[in-house]
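K.L.:
Just to be clear, the model below is a prediction. Sequence and coordinates:
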Amino acid sequence: MIASLAGDVVSVHLDRAVLEVGGVGYLVHGTPATLSTLRVGARARLATSLVVREDSFTLYGFVDDDERAVFEAVQTVSGVGPRLALAMLAAHTPDALRRAVAGEDIAALVRVPGIGRKGAQRIALELGDKLGQPTTGAPAQMSVVRSDDRREQVVAALVGLGWNAKAAEDAVATVLAEAGSDAVAEDEVASALRAALRVLGGPRG
């Protein structure tokens, strides 16, 4: 198993990136929040999980070992594959998922694209205490520090996850209004994305 990659970032897209390690380019799939931390030409390290199928070898990348552990744990639930597991981490941090499962917060789980009420109930039941306890307290509030506006990056990530541009733009506008800000700073992209996903909540489109 390829447990991690450390190398130069060759390219970054909405759902994947390429890291060159020892002259070999590795295609790595990840959440928009994870991929937003990468910069083309810079060095990066990602914890990784290799998913092997009969016709494919797919590598998934994460900011740390904890995120990877949650990604692998949620796939023990029947009906949850790597793409849905990744969508869960796109919508929630590992600790937010732990709290949702421990508290049987069905409303939080159905905010993930592709998870309905029955699926959310099954996830809460089957995961049980497999995710462990949250490592931090309540999720940190999004910073209100102004910088170059990266709202379009957040909107593009939401579109990549399946929502239409209008819904994505409205969700980001709501997040900014609630935060008392009119811009998304570079270091706020990940938190703004998660907040926008919470705003969108229901069905895509």
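P.N.:
In hand now; what should we look at?

K.L.:
From now on I want contacts and neighbour counts done on CA atoms only, so please keep to that.
P.N.:
Will do.

K.L.:
secondary structure class for Val28?
P.N.:
Put simply, Val28 is strand when judged by DSSP: H, G, I helix; E, B strand; the rest coil.

K.L.:
Could you tell me which residues make contact with it?
P.N.:
Shown in contact with Val28 (CA atoms under 8 Å, 6 or more residues apart in numbering): 16-19, 58-61.

K.L.:
which one of those is nearest Leu46?
P.N.:
Distance to Leu46 across those (CA to CA) is lowest for Gly61, with 5.6 Å.

K.L.:
The closest one falls within a strand, correct?
P.N.:
Yes - remark: Gly61 belongs to a strand, assigned using three-state DSSP.

K.L.:
now stretch 111-121: how far from the chain's centre is it?
P.N.:
Chain-centre distance of stretch 111-121: 16 Å, with CA atoms, centre = their mean, to the nearest Å.

K.L.:
What of stretch 15-22?
P.N.:
18 Å.

K.L.:
elements contacting the helix ranked longest in the chain?
P.N.:
Ranked by residue count and defined by DSSP state H, the top helix of the chain is helix 165-179. Packing partners of helix 165-179 (3 or more CA pairs under 8 Å, 6 or more residues apart in numbering; DSSP states H and E): helix 151-160, helix 189-200.

K.L.:
put this beside the first:
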Amino acid sequence: MIGRLKGSVVSISEDTALIDVNGVGYEIYAAPRVLQDMGVGEDATLSIETLVREDLIRLYGFPSENERQAFRLLQSVQGVGAKHALAMLQVLTPSELYDAVTAEDVTAISRAHGVGKKLAQRIVTELQSKAGALAGSTGEVIAMAARKKAAGVAPSDLSLSAKADAVSALANLGYEGIEARRAVARAAEAMDEPGVEALIKAALKELAAA
């Protein structure tokens, strides 16, 4: 299976790019934001997910291995296909998707084109136990934080469970999920291992200043 490609961009269409690798052209499907960052004649390096079916072989490209893993994980949910998974990664990064799942933010997930509230709820429900994998290479850190949270122990490292709790608290206060996650992320950047209460206060200041 093809897992990574590096070559020159030959052409770009609405949902695909043609990449020349040593004289062989590969048609790559990708989210619009990924295609928009490409330029004809420029070099591109993408993590590739290869989907093989009876009637086709299709390559999907991502700017990072984290996104490829998130794309694969999303399709483990019943009713979620490649089109749905790409749509979600168009509006949410793997980190934001993790926050949305842990905070049970159905609204944020349903912002993706073609993903209704019912499907978004199923994604949240089925991925609750797999949330750590959404961070790809940092999955062990997140999984550890989730285990510590469940055991009632304050997490260290990036205080990921604290961030998720802060996002959930802001959502309960009426802030939109994506807005709350960005405010929490900005607040966390200036803090060392922040607690939930301190993170919420700092995030509210960020929201007030926006």
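P.N.:
Looks like it arrived, so ask away. Everything numeric in this text was worked out from a predicted model, so none of it was measured.

K.L.:
returning to that earlier point: filter the contacts of Val28 of structure 1 down to the buried ones.
P.N.:
Buried by 16 or more other CA atoms under 10 Å: 16-19, 59-61, out of the contacts of Val28 of structure 1.

K.L.:
Reformat those as CSV; add distance to Arg151 of structure 1.
P.N.:
Supplementary listing: these in CSV, determined by distance: CA to CA, whole Å:
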residue, distance to Arg151 of structure 1
Arg16, 20
Ala17, 20
Val18, 24
Leu19, 26
Leu59, 28
Tyr60, 25
Gly61, 24
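
K.L.:
where do the strands sit along structure 1?
P.N.:
Ranges of strands in structure 1, per DSSP state E, are 4-12, 16-21, 24-29, 43-53, 56-62.

K.L.:
Let's have those in JSON lines, adding distance to Leu35 of structure 1.
P.N.:
Formatted as JSON lines, those follow (distance: least, CA to CA, whole Å):
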{"stretch": "strand 4-12", "distance to Leu35 of structure 1": "7"}
{"stretch": "strand 16-21", "distance to Leu35 of structure 1": "7"}
{"stretch": "strand 24-29", "distance to Leu35 of structure 1": "9"}
{"stretch": "strand 43-53", "distance to Leu35 of structure 1": "10"}
{"stretch": "strand 56-62", "distance to Leu35 of structure 1": "9"}
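
K.L.:
Nearest to Glu152 of structure 1 among those would be which one?
P.N.:
Of all the strands of structure 1, strand 4-12 sits nearest to Glu152 of structure 1, with 15.5 Å by CA to CA.

K.L.:
and the angle from that closest one to strand 43-53?
P.N.:
With axes from the mean of the first three to the mean of the last three CA atoms, to 10 degrees applied, the angle from strand 4-12 of structure 1 to strand 43-53 works out at 100 degrees.

K.L.:
Quick one: average offset of strand 4-12 of structure 1 versus structure 2, please.
P.N.:
Here strand 4-12 of structure 1, set against structure 2 after superposition, deviates by a mean of 0.6 Å using mean CA distance after the TM-score superposition for structure 1.

K.L.:
elements contacting that strand?
P.N.:
Using 3+ CA pairs under 8 Å, 6+ apart, strand 4-12 of structure 1 is in contact with strand 16-21, strand 43-53.

K.L.:
What lies in contact with that strand?
P.N.:
By CA under 8 Å, 6+ apart, strand 4-12 of structure 1 touches 17-22, 25, 35, 38-49, 61.

K.L.:
Return a selection command, for use in PyMOL, containing the buried ones of these.
P.N.:
With 16+ other CA under 10 Å as the burial test, the buried ones among the contacts of strand 4-12 of structure 1 are selected in PyMOL as follows:
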select buried, resi 17+18+19+20+25+35+38+44+45+46+47+48+49+61
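
K.L.:
pretty sure Val199 of structure 1 is touching Ala171, no?
P.N.:
Yes - the criterion here is CA atoms under 8 Å, and Val199 of structure 1 meets it with Ala171 at 6.0 Å.

K.L.:
out of those two, which sits in the busier spot?
P.N.:
Set side by side, Val199 of structure 1 and Ala171 show more neighbours around Ala171, with 24 against 16, by other CA atoms under 10 Å.

K.L.:
Give me the residue at the spatial middle of structure 1.
P.N.:
Residue closest to the average C-alpha location in structure 1 (CA atoms, centre = their mean): Ala90, at 2.1 Å.

K.L.:
What separation do you get for that residue and Ala6 of structure 1?
P.N.:
Ala90 of structure 1 sits 22 Å away from Ala6 of structure 1, taking CA to CA, to the nearest Å as the criterion.
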